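Enquirer: Starting from these lines, generate the structure:
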Amino acid sequence: MDLFSVRNRRVLVTGATRGIGFALADGFAAAGAEVMLTARGEAGLEDALQTLRERYPEAILHRMTMDVSDTNEVRRAMLEAVAIMGGIDTLINNAGQNIRKKAMDVLEQDWDAVVDTNLRGAFFVAQAAGRVMIEQGGGSIVNIASVGGQVALRTGVAYAAAKAGLLHMTRVLAVEWATRNVRVNAIGPWYFRTPLTEKLLDDRDYLAEILACTPMKRVGDVRELVGPALFLASDAASYVTGQTLMVDGGMSVYGF
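Expert: Presented below is the predicted three-dimensional model:
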């Protein structure tokens, strides 16, 4: 259906070399969008780009380094992206990291590293993309948040605080930019098997604990995030803004 189409949309994905970011870049490329892959590492970007070019020979794909924790780098990269693509219709604001420690063990540098990427960096990327979208007449921002920003978990306080901030940032930007035709929404994943979670999920006891509070009794496949992202980027969501779509197998509403 054309309502759900993102064909020829100009999409920028941060943290696009692996895990959720790569899956979403793959999904948008498969759907006919023009995709700009960004990440900190040049080597990983080239590998991701070549993989997608082999899968989708007709797709228009680009790559560009960008460290979201460096605001000057973000501004430079956005100017470059606009010069290459002519604009940005959708931002997939995905770049993030986690340092899993109990609260008493968190160091100042741990806190800064996580918050600078997951919240501060996400804001300045959204701000730069928002400027582009307002000038061109509209666009859609999809922030990749987390169930951990809404539900209190036992470890990862810096990550949880950053993701909670990201959820409310999503609401505030949605309200501020609503009359400028820029929609801002978020996706809240639970556990998906990615390079960052593989070791945790390979621990049988840990996996059993995760599944015990997940009504669907399984972890997610990153491809299951593609549909929600395509929806939020498409005209099917033209009256949807300031919302967080939880993609969590029911975990966030489970009453135990």
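Enquirer: going forward, measure contacts between C-alpha atoms and count neighbours the same way
Expert: Will do.
Enquirer: Roughly how far does A81 sit from V13?
Expert: Taking C-alpha to C-alpha, to the nearest Å as the measure, A81 falls 11 Å from V13.
Enquirer: can you count the residues close to T244?
Expert: The number of residues packed near T244 is 22, by other C-alpha atoms under 10 Å.
Enquirer: Now the second one, please; I'll put the structures next to each other:
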Amino acid sequence: MELIKELFNLTDKVAIVTGASKGIGREIALALAKCGADVALIARGEKELIEVSKEIEELGRKSLVVPLDLMNIEEIDEKVELIQKHFGKIDILINNAGLNIAKPALEVTEEDWDLVLDINLKSVFFISKAVGKHMIPNKQGKIINMSSQMAFVGFYKRAAYSSSKGGITQMTKALSIEWAEHNVNVNAIAPTFIKTPMTESMFEEEGFQEEVLNRIPLKRLGKVEDILGAVIYLASPSSNLVTGHTLVVDGGWTAW
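Expert: Below is the predicted model of the structure:
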């Protein structure tokens, strides 16, 4: 039992979570804290981050609120330096922030495309690069990118989104190869549709939930808790020999 506890122990690790103000990002930040990590919280909404920070400190862990628009690439380095100076190290990076503009391909504008790719792919690369500069000299680190089952399968109104998530899965492999010699593990998680307050309206579309469930062999939507186990596994010592991998959490969708 002691060995199992140690394999999933994150005590005194320092984690960064992007998109941490609400939804899945908030729950990831709290889960990391419950496993012993101190957490730097990144999102645009400072007020919401402060609320998450209070919850983390109530758990007995340290936190740092870092307001940042990930579209501002020049500011990423500055904020990562701030986190490094505050905690003295960075052990874990969770690239959770992302968005989708659900439109048929023929209606996708250049602005739509750029926004989805900039947030979902470009910003992930540049914050990984900024954090990698600190992990590599320390000869250790865990980077976890949020991909999607849409990196592996097609679906309606997901042309830009699928392209961005396919890019995440391939970028994860590329970085894992470059940084393996420095003991920096780079992996990704590819969830199916997760029902959260932010995605609720999607499931109100007639026939949408039924179609999704028909494609999932386990016959249920994803829950936030389904993601948390994958995050803790990839962030912890239990995954030390895992790198370049995308862990699909999809109820069997991509097994068809």
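Enquirer: what TM-score do we get after superposing?
Expert: After superposition, the two chains reach a TM-score (TM-score structural alignment, normalised by the length of the first structure) of 0.95; 252 aligned residues with a C-alpha RMSD of 1.2 Å.
Enquirer: returning to what we had before: joint contacts of A81 and V13 of the first structure?
Expert: With contacts taken as C-alpha atoms under 8 Å, 6 or more residues apart in numbering, A81 of the first structure and V13 have M36 as neighbours in common.
Enquirer: Aligned counterpart of V184 of the second structure in the first structure, please.
Expert: Counting by TM-score structural alignment, V184 of the second structure corresponds to V182 in the first structure.
Enquirer: Now do the SS call for I216 of the second structure.
Expert: I216 of the second structure falls in the coil class when you classify it by DSSP: H, G, I helix; E, B strand; the rest coil.
Enquirer: For it, grab the count of nearby residues.
Expert: By other C-alpha under 10 Å, the residues close to I216 of the second structure number 20.
Enquirer: That one pairs with which position in the first structure?
Expert: In the first structure, the residue paired with I216 of the second structure is T214, using TM-score structural alignment.
Enquirer: For the second structure, just list every one of the helices.
Expert: Taking DSSP state H to define them, one finds helices in the second structure at 2-7, 23-34, 46-58, 73-87, 110-117, 123-138, 159-179, 208-214, 224-235.
Enquirer: So for H245 of the second structure, which of those sits nearest?
Expert: Between H245 of the second structure and these, the shortest separation by C-alpha to C-alpha is 7.0 Å, and it involves helix 159-179.
Enquirer: between the closest one and helix 123-138, how big is the angle?
Expert: With axes from the mean of the first three to the mean of the last three C-alpha atoms, to 10 degrees applied, the angle from helix 159-179 of the second structure to helix 123-138 works out at 10 degrees.
Enquirer: follow-up on the earlier one: could you list every residue that touches the closest residue to the match of I216 of the second structure other than its chain neighbours?
Expert: Setting aside the residues directly before and after it, T214 of the first structure is nearest to M251 in space (C-alpha to C-alpha, 6 or more residues apart in numbering), at 4.6 Å. Counting by C-alpha under 8 Å, 6+ apart, M251 of the first structure makes contact with 190, 213-215.
Enquirer: likewise T14 of the first structure?
Expert: In this structure, T14 of the first structure makes contact with 21, 37-39, 66, 92-95, judged by C-alpha under 8 Å, 6+ apart.
Enquirer: Looking at those, spot the one nearest S5 of the first structure.
Expert: Proximity of the contacts of T14 of the first structure to S5 of the first structure was ranked by C-alpha to C-alpha; the top entry is I92 with 16.2 Å.
Enquirer: Pull the number of nearby residues for that closest one.
Expert: When neighbours are counted by other C-alpha under 10 Å, I92 of the first structure comes out with 25.
Enquirer: Show me what it aligns to in the second structure.
Expert: Alignment of I92 of the first structure against the second structure is given by TM-score structural alignment, with I94 as its counterpart.
Enquirer: what residues are up against the counterpart of V14 of the second structure in the first structure?
Expert: Aligning on TM-score structural alignment places V14 of the second structure opposite R10 in the first structure. Shown here is R10 of the first structure, whose contacts under the criterion C-alpha under 8 Å, 6+ apart are 33-36, 85, 87-90.
Enquirer: try 10 Å this time
Expert: With contact set as C-alpha atoms under 10 Å, 6 or more residues apart in numbering, R10 of the first structure has these partners: 28, 32-36, 60-61, 81-82, 85-91, 139.
Enquirer: State the distance from the match of V184 of the second structure to S69 of the first structure.
Expert: In this structure, V182 of the first structure and S69 of the first structure are 23 Å apart, going by C-alpha to C-alpha.
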